[in-house]
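*Asks:* next come a sequence and a model predicted from it.
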Amino acid sequence: MTKGRPTISILEEGMREGMQIESADIPASEKIRLLDALSATGLKRIHVGAFVSPKWTPQMANVDEVIAGFTPVEGVTYTAIVLNQKGAERRDAYGEKLSLPDPTLGRSKIHLCDVFVRRNINISQQDEIDALGRAVATAKEKGVTHAEISVNAAWGSNWLGEFSEDERMRLLQLQYDAWTEAGVPVTRIHVGDPMSWNTPSAVRSMMRRLVATWPEVKDYHLHLHDARGMAMLSAYVAMEELDERHTLQIDTAIGGMGGCPYCGNGRATRMIPTEDFVHLLESEGVETGVDLAKLIEAGVIAEEVVGHELWSKVTAAGPRPTGADVYPMDMPFIETFEQASHFRKGPSVYEGAMSPYREPVKSPARDEYEARLAAEKESN
């Protein structure tokens, strides 16, 4: 029997994970332009920003203006990150636009890297472990009915090196036991990788072990950074290890922008480009409901907003051309990024380029291809 695939959910992180590492001088109006473009693509989940201190994340100083100014689209869930009660109160003021966290879901998280958590939120790994029992008890008092357990900096650290799978499982087990002993079932597992230590083999092994250890858990969430170019490979491996019983949320960002300033890699930390991941899914027969052409246009807008090239492959080269979108046979040499944009801008971008063809290129194979297209069109 052929194994089915999990349900894939995409969380678009460009407005939060991406913007937090870009220039603080980007005006709210430009962020709104990008957010509105993303909203029109068919994406169903978008992080719009974070309610955090502008002292340490100045890029989020105008988050209120962005949220007040964008136009929500029906059917899209918009969320924002908060780190404390003050942030929660700011977020709650936009309840007509933002979806609030599920009050029935409890969450716990432990970082594998003690250095990272000290740099990031000024506590130690042991502080997180020591607070676990109190956090679970408080959550149960508030009426949570199920829980998510999480490890962050999961596969390795730029300060402490690689972490073992046994250590990841140990910290997840601590959380699982705490929730289970409190009578709260664990239904979700989140694994984060802010420092881009994921590898396909490590992710494959981890997913297999998670499924084998806790077969009752059906929902998974991966936050993979791409500084070393393996995040989309790792996401694909995770997708292949799960089946139709599961859901898998993958965090991506338009253009691949993203990065934590505490990780040591800056903007080079990157994320999986949303356009590229949607193209991958569609190419593998996974329906996403996303208009890839509109997503590519959003990728172009993202580059205009941040003021530099981003890292999406399909925004630069286009999706695989099919049907009537295949390229003209006698197009000239294509060498520059601007010329490569002919798939969306048309042939004017390569006018005057060097060409060796004195006569139009002809091919019986192309004739057969076009005849087949015509016949298919007529039959439809």
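*Replies:* Sure, I can see it. Numbering: from 1, shown residues only.
*Asks:* alpha carbons only for contacts and neighbour counts from here, please
*Replies:* OK.
*Asks:* right, and the helix or strand after the host helix or strand of Ala137?
*Replies:* In this structure, Ala137 is located in helix 125-141 according to DSSP states H and E. Counting by DSSP H and E, the element after helix 125-141 in chain order, helix or strand, is strand 146-152.
*Asks:* next, the angle helix 125-141 makes with that following strand.
*Replies:* Computed by axes from the mean of the first three to the mean of the last three Cα atoms, to 10 degrees, the angle separating strand 146-152 from helix 125-141 equals 170 degrees.
*Asks:* past strand 146-152, which element shows up next along the chain?
*Replies:* Heading C-terminal from strand 146-152 (DSSP H and E), you reach strand 156-157.
*Asks:* other residues contacting that next one?
*Replies:* Leu112, Cys113, Phe116, Glu162, Phe163, Asp193, Met195, Ser196, Trp197, Asn198 (Cα atoms under 8 Å, 6 or more residues apart in numbering).
*Asks:* take this one as well and set it beside the first:
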Amino acid sequence: MTGYVEIFEVGPRDGLQNEKREIPVSEKIELVDCLSNAGFKRIECASFVSPKWVPQMAGSGEVLMGIKRANGVRYAALTPNMRGYEDALAAKADEIAVFASASEGFSRANINASIEESLDRFAPILEAARHIDLPVRGYVSCVTDCPFDGPTAPSQVAAVADRLFAMGCYEISLGDTLGKATPDSIARMLLKVRDVIPVGRLAGHFHDTSGRALANIDAALSLGVRVFDAAVGGLGGCPYAPGAAGNVATEAVAAHLERLGYDTGLDMDVINQAAQMARSMRGEQEAHV
């Protein structure tokens, strides 16, 4: 196997949002600055959600304004509403992201809105971003399993992904939020989604709760997916998904892809340095529990 596979680094946002220790802005900036030297094309490092609901994302504007931006790297921010969109613009985010769920139960628990209501909420964000050519990425959560509704129908994932793509999202990241997916359930889901969205516009976002993230990446690779989200040091999880462990670790994904013969363009020495930094953030948190 040969070819390029991109790893989209989400550790500074999706990774840190679930850590219990209050991590200073300076540490977040240090982590992003380290990752900026690793060869990533995209790093998600901010989330303009209410600090009341996700306190770890307080100071996101300060992070974006404080990092040393590397040439060729886009710095992304999550924007759940128009206020978040405006804050992201003020902080000079290079791209933004909106997030929907493929299951009603998770949508209501996560953002207190139905799937349809969440999509309606994103419409003005995507319209505003289109007018200034700001890239918008779309996340779909619970693509195989939901902690409230059980298994997610692949057709439902395809329907939500199709809506986000039609609204203007340049890429759709498909999230195994609980980490319960298997290669078979990932394949069934992707076959449905590929019917409505070109595979080159899809990304995999797999948690390693059950130790199957790399196997699920293999299943997605076999169906043409060439972008995968990962969090350095395996940080993360989801505050609204009980039992969800961390995202699959960037260093594990990069090493796995290299073994398969794919090029990631990443400097493993820098990745390992960043992973050590990320794990120390978690370790300090655990020492205070």
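*Replies:* Perfect, thanks for sending it. Computed from a prediction, not measured in an experiment: that's the story for all the values here.
*Asks:* about what we covered before: quick one: which of the contacts of strand 156-157 of the first structure sit in helices?
*Replies:* Using DSSP state H to define helices, the subset of these located there is Phe116.
*Asks:* tabulate the contacts of strand 156-157 of the first structure (a markdown table), appending neighbour count.
*Replies:* Shown next, in a markdown table, are these (neighbours: other Cα atoms under 10 Å):
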| residue | neighbour count |
| --- | --- |
| Leu112 | 23 |
| Cys113 | 23 |
| Phe116 | 25 |
| Glu162 | 16 |
| Phe163 | 16 |
| Asp193 | 21 |
| Met195 | 28 |
| Ser196 | 28 |
| Trp197 | 24 |
| Asn198 | 28 |
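*Asks:* buried ones in the longest helix seen in the second structure?
*Replies:* Using DSSP H, we find that the single longest helix of the second structure is helix 268-287. Judged by neighbour count (16 or more other Cα atoms under 10 Å), helix 268-287 of the second structure contains these buried residues: Met268, Val270, Ile271, Asn272, Gln273, Ala274, Ala275, Met277, Ala278, Met281, Arg282.
*Asks:* give the equivalent position in the first structure for the second one.
*Replies:* Alignment note: Val270 of the second structure maps to Lys294 in the first structure; criterion TM-score structural alignment.
*Asks:* tell me how many other residues crowd the closest residue to its match other than its chain neighbours.
*Replies:* Excluding its sequence neighbours, the residue lying closest to Lys294 of the first structure (Cα to Cα, 6 or more residues apart in numbering) is Thr41, at 5.4 Å. When neighbours are defined as other Cα atoms under 10 Å, Thr41 of the first structure has 18 of them.
*Asks:* what of Asp367 of the first structure?
*Replies:* 11.
*Asks:* quick one: map it onto the second structure.
*Replies:* Counting by TM-score structural alignment, Asp367 of the first structure has no partner.
*Asks:* element containing Asp367 of the first structure?
*Replies:* helix 364-379.
*Asks:* and the helix holding Ala137 of the first structure, what other elements does it pack with?
*Replies:* Helix 125-141 of the first structure is packed against strand 105-111, helix 114-121, helix 165-181, with contacts defined by 3 or more Cα pairs under 8 Å, 6 or more residues apart in numbering; DSSP states H and E.
*Asks:* CSV for those, including distance to Ser234 of the first structure?
*Replies:* Putting these into CSV (distance: least, Cα to Cα, whole Å) gives the following:
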stretch, distance to Ser234 of the first structure
strand 105-111, 20
helix 114-121, 22
helix 165-181, 15
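*Asks:* buried deepest among these, which one?
*Replies:* Highest mean neighbour count of these: strand 105-111, a mean of 22 (counted as mean count of other Cα atoms under 10 Å).
*Asks:* looking at the first structure, name the residue matched to Glu22 of the second structure.
*Replies:* Per TM-score structural alignment, Glu22 of the second structure is aligned with Asp25.
*Asks:* Three-state assignment for its match, please.
*Replies:* Under DSSP: H, G, I helix; E, B strand; the rest coil, the three-state class of Asp25 of the first structure is coil.
*Asks:* how far away is the closest residue in space to it that isn't next to it in sequence from His342 of the first structure?
*Replies:* Nearest residue to Asp25 of the first structure, sequence neighbours excluded (Cα to Cα, 6+ apart): Gln59, at 7.5 Å. Separation of Gln59 of the first structure from His342 of the first structure (Cα to Cα, to the nearest Å) stands at 34 Å.
*Asks:* rewinding a little: how about the contacts of strand 156-157 of the first structure, which pair is most distant?
*Replies:* Phe116 and Asn198 (16.1 Å; Cα to Cα).
*Asks:* Trp197 of the first structure pairs with which position in the second structure?
*Replies:* Aligned partner of Trp197 of the first structure by TM-score structural alignment: Lys180.
*Asks:* quick check, that match in contact with Ala213.
*Replies:* No - checked against Cα atoms under 8 Å, the pair Lys180 of the second structure and Ala213 is beyond contact range at 9.1 Å.
*Asks:* Val66 of the first structure: which of the helices and strands packed on helix 125-141 of the first structure is closest?
*Replies:* helix 114-121 (24.9 Å).
*Asks:* in the second structure, what range does that closest one match?
*Replies:* Going by TM-score structural alignment: helix 114-121 of the first structure matches residues 104-111.
*Asks:* who touches that stretch?
*Replies:* Against stretch 104-111 of the second structure from outside (Cα under 8 Å, 6+ apart): 100-101, 113-115, 118, 142, 146-149, 240-241.
*Asks:* farthest-separated two in these?
*Replies:* That would be Ser118 and Pro147, which, of the contacts of stretch 104-111 of the second structure, are the farthest apart (Cα to Cα) at 18.8 Å.
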